[in-house]
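Trainee: here is a sequence with its predicted model. Questions after.
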Amino acid sequence: MWVIDGALNFAPYFGLPLGLLIVPVVIFRRWKLVALAAVPFMLWAVVMLSVNLLLVRGRSCSETAGLRVVTANVLVGNLQLSALADAVLAQSPDIVVFEELTLEFEDFSPVLAKAYPYRISTETPWVTLASRLPLEDMRRVPLDPPIPGREPLAARVRVGDQTVTVLGTHEIPSLSTITYREHGKQYDLLEWEILQATGPVMVIGDINATIYSPQFLNFLRRSGVRPVSAASQQPTHTPTLNLSIRIDHVLIRGLAACDEQVFDLPGSDHDGLVVGVRLK
C-alpha cells in the first residue's frame, strides 16, 4: 500500500504519459481504440479536478484580524541557518513551524530568538513551534510508541476575540510498511486534536505527502481541515528525478485564507511556505 500511496504523490505528472497513449492510435487511425486509450487520461483529469476542489483559495485579509504563518524545513545539518533565519524574518510571520531543527534559536540567530519568544520543541529537538504572540496550553502530543522528534506540537493563540488551535508537525516519510503505519499514527493524533478543538484550527508543517496521497486525503476527509493553496500548487520540495511536489502545508478549519507564497530557504532542500489566514 505504501508503494501505491507514494507513487500517487506524483499524480500530476501522470498526465503526459497517459495523454501520449492516445497518439499512436490516432496516427495509425485505430479509431475504435481511441476511446479506450483516452479512458485513463480522462480518469486522471477527473481525479485532478476533484482533488483540487479541496484547496482553500486566498481572499482579502483586510476585513478581520489575521495571522501570517510559515512552515520551514531547514534540513538537518544546514550550515546556512543564519541566512535561513533572515529569509524567514523577511516574511514577517506571526507563527513559524521549523522542521529538522536541532539547535536553539540563540545558537544561530539572536534576532530570531528575540522576535519569537514563545516557543515549544519536540522532546528530541527536531520540530519547533514559535510565535510572536503569546501561546497558551503549549504541549507535546505523545506518540505511542514514542518516535523521537515526531510527536505533534499543540498550542493556542488569541486572534481578535477568538482562540485558534495551532498544531505543528513533521510527518514521517512513508518509505516502507512500517513507516507508512507510523505516518498514519501521526495523522490519527492530529485528527484527535482537531476534532477535540473548539473554534478555528491550523495544522502547519512538513506533511511529507501531496494532496494526491490517498492516506493524506483520508486524513483531510476525517478531520475536516483543508490545505491552503492556489490552483498552481507551487512545489516546495524536489525529492527525485527533478519532479517537484508540494509536501509542506498549512491546513485550516474555521479560518479563511488570504494568500500563500513559496520562498527560498538558504541551504535547505525545501522551500518555505508562508500563508495568510484570517478569522471568518
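Mentor: Ah, there it is.
Trainee: switch to C-alpha atoms for all contacts and neighbour counts from now on
Mentor: Fine.
Trainee: first-to-last residue distance for stretch 207-215?
Mentor: Taking CA to CA, to the nearest Å, stretch 207-215 runs 11 Å from one end to the other.
Trainee: tell me how far that stretch lies from the chain's centre.
Mentor: 9 Å (CA atoms, centre = their mean, to the nearest Å).
Trainee: for this structure, what spans make up the strands?
Mentor: With strands called from DSSP state E, the chain shows them at 66-73, 95-99, 118-121, 127-131, 135-140, 153-159, 162-170, 201-206, 226-227, 237-240, 243-245, 248-253, 255-263, 272-279.
Trainee: in addition, the following structure is provided for comparison:
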Amino acid sequence: MTRANTAETRQGSPDRSDTGSVAARARIHRTLRGALRPEPWKRGLVLAALALLLGLLMLLHARITDRGGLGSLVETFLPWFGLFVPVLLAGALWRRSASAVAALVLPVVVWLSLFGGTLLDKSHAGGDLTVATHNVGADNPDPAGTARDLAASGTDVLALEEITPQAKPVYERELAKGYPHHAVLGTVGLWSKLPLSDTRPVDIETDYGPLADTKPVDRRTAESRALRTTVATDRGPLAVYVAHLGSVRVFPKTGFSTGGRDRNARALGEAVAAERNERVVLLGDLNGTVDDRALDGVTSRLRSAQDAAGDGFGFTWPTRFPLARIDHVLVRGVTPVSAWVLPATGSDHRPVAAGIDW
C-alpha cells in the first residue's frame, strides 16, 4: 500500500526539467512582449524629438537666418510657440511616453524664461503723465467715433498714425476740446494737453534712401512718417517721438519682406541715439515686436512700457483677434508705472497707453 501511494505521488509530481522549460518559455514570452510593446521610456520618441526641437527653436531663435524675413517672422509670433507644449503633452500622455514628457521640460523652461514675467501684473498706481498711441487706420469708417473714444481715455499725450488727408480735419475737430495743442506732419500727429515746441519731421529714410536728401523739405514733411516734438511738463521738457515704420509685406516669390521697415527702424534708432534730452518717449506703430531683431536699433536704446509695467502680452493687432504687439510705448529716462491696451475702435489696430513717472 505504501509503495503504490509512493508511485502515484511520483507520477503526479512535475519533473524538474519540465519546470525549467516552462520558465524559459515564460522568459522568452516576456522578452518578445517587451520588444513588441516598448516600456514608457521607449515610447513616443518622435514626440520627444519634436519637444526638443521646439525648445531649441525658442532658445536659439536669434540664430535663425533672416533670409526672406524668416527670423523676423519667427520672432514676431514667438510667444505663440508655447501653444505647442500642451499639444505635445497631450500626445505624450496618450502614448504614455515618459521620454516625451521629460523632453517637454526644455520648451517649458525656455518659454517661461522668455515670457514668464510677462504674465505677471507689474503695474503700479500713480504716474506724472499718461501717454497713448493708436494707428487709426487709413480705412477707418468712423474717424469721428475713434477720436471721441480716444479723448474719453483721458490720456495727457496722444499720438496718431496713418492719418489720411480726408480724416485729418475730423481728428483736429473732435480732439480740439480735450487737447488744445497738436502737431501733424504727414501721416503722423501728436495731440497734447500740455504745450508743444520744436516740432519737426524725422526723416526715417535718411542715409538709407537714395533720394532722401534730394527731396524738397516741404515734400519730406508732407510724406513724413515720423516726428519729434518737445512736451513742456511741470517736471521739465520731455522729448516725444511719433513713428510709423514701413509695413511688412508677404510676396509669393520673395517671401516675408521687411526691407522698408528695417531701414526705417535703423534710421529711427539713430535719431533716438542722437537725442540730447535725457527723457524720451517713443509712441507708434513699429510693425514689429520688441523680440524682432530688426528693431534692435530702437529697443536697445529704449525700453518697453508694456514689458516693464504691463499686465500680459498687450497684443494690439489685428483688432478682432490680436496676435502680436506691434504698437508700442517705449521710454528712456522716465519710469513706466502702468501700461494697458485700450478698447478697440474702427481701426484694425488697438490703441495702447502707459503711465510714466519721473
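Mentor: Good, I have the coordinates. In this text the structure is predicted, and so the values were computed from the model without any measurement.
Trainee: can you pull the TM-score for these?
Mentor: The TM-score (TM-score structural alignment, normalised by the length of structure 1) is 0.83; 269 aligned residues with a CA RMSD of 2.9 Å.
Trainee: nearest to Trp44 of structure 1, of the strands of structure 1?
Mentor: Within the strands of structure 1, the stretch nearest Trp44 of structure 1 is strand 243-245; the backing value is 17.2 Å (CA to CA).
Trainee: how big is the offset of the closest one relative to structure 2?
Mentor: For strand 243-245 of structure 1, the mean distance to aligned residues of structure 2 following superposition is 3.4 Å (mean CA distance after the TM-score superposition for structure 1).
Trainee: can I get the strands of structure 1 in TSV with distance to Val34 of structure 1?
Mentor: Below are those laid out as TSV (distance: least, CA to CA, whole Å):
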stretch	distance to Val34 of structure 1
strand 66-73	45
strand 95-99	48
strand 118-121	56
strand 127-131	51
strand 135-140	55
strand 153-159	52
strand 162-170	44
strand 201-206	41
strand 226-227	36
strand 237-240	33
strand 243-245	29
strand 248-253	38
strand 255-263	40
strand 272-279	42
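Trainee: would you turn those into CSV with mean neighbour count and distance to Ala83 of structure 1?
Mentor: CSV is the format used below for the strands of structure 1 (neighbours: other CA atoms under 10 Å; distance: least, CA to CA, whole Å):
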stretch, mean neighbour count, distance to Ala83 of structure 1
strand 66-73, 24, 13
strand 95-99, 26, 14
strand 118-121, 20, 20
strand 127-131, 26, 18
strand 135-140, 16, 26
strand 153-159, 19, 25
strand 162-170, 23, 22
strand 201-206, 26, 20
strand 226-227, 22, 28
strand 237-240, 14, 19
strand 243-245, 17, 23
strand 248-253, 24, 20
strand 255-263, 20, 13
strand 272-279, 24, 13
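Trainee: among these, which is nearest Ser213 of structure 1?
Mentor: Closest to Ser213 of structure 1 of the strands of structure 1 is strand 243-245 (CA to CA; 11.6 Å).
Trainee: run the chain-centre distance for the closest one.
Mentor: 14 Å.
Trainee: so the counterpart of Leu20 of structure 1 in structure 2 versus Leu93 of structure 2, what's the distance?
Mentor: Counting by TM-score structural alignment, Leu20 of structure 1 lines up with Val87 in structure 2. Here the criterion is CA to CA. By it, Val87 of structure 2 lies 10 Å from Leu93 of structure 2.
Trainee: quick one: which of those two has more around it?
Mentor: Leu93 (13 against 10; other CA atoms under 10 Å).
Trainee: burial count for the residue lying closest to the more buried one once chain neighbours are set aside?
Mentor: Leaving aside its chain neighbours, Leu93 of structure 2 sits nearest to Val101 (7.7 Å; criterion: CA to CA, 6 or more residues apart in numbering). The number of residues packed near Val101 of structure 2 is 20, by other CA under 10 Å.
Trainee: surely Val101 of structure 2 meets Trp94?
Mentor: No. Between Val101 of structure 2 and Trp94 there is no contact under CA atoms under 8 Å: 10.9 Å.
Trainee: show me how far stretch 350-358 of structure 2 is from its chain's centre.
Mentor: For stretch 350-358 of structure 2, the distance to the chain centre is 17 Å (CA atoms, centre = their mean).
Trainee: do the same with stretch 245-263 of structure 1
Mentor: Worked out by CA atoms, centre = their mean, stretch 245-263 of structure 1 lies 7 Å from the chain centre.
Trainee: then stretch 238-246 of structure 1?
Mentor: With CA atoms, centre = their mean, you get 15 Å for stretch 238-246 of structure 1.
Trainee: and stretch 173-181 of structure 1, by the same measure?
Mentor: 18 Å.
Trainee: can you list contacts of it?
Mentor: Outside stretch 173-181 of structure 1, the residues that touch it by CA atoms under 8 Å, 6 or more residues apart in numbering are 1-3, 6, 172, 183, 208-209.
Trainee: again, only using 10 Å
Mentor: Here stretch 173-181 of structure 1 makes contact (CA atoms under 10 Å, 6 or more residues apart in numbering) with 1-3, 5-6, 171-172, 182-185, 187, 206-209, 215.
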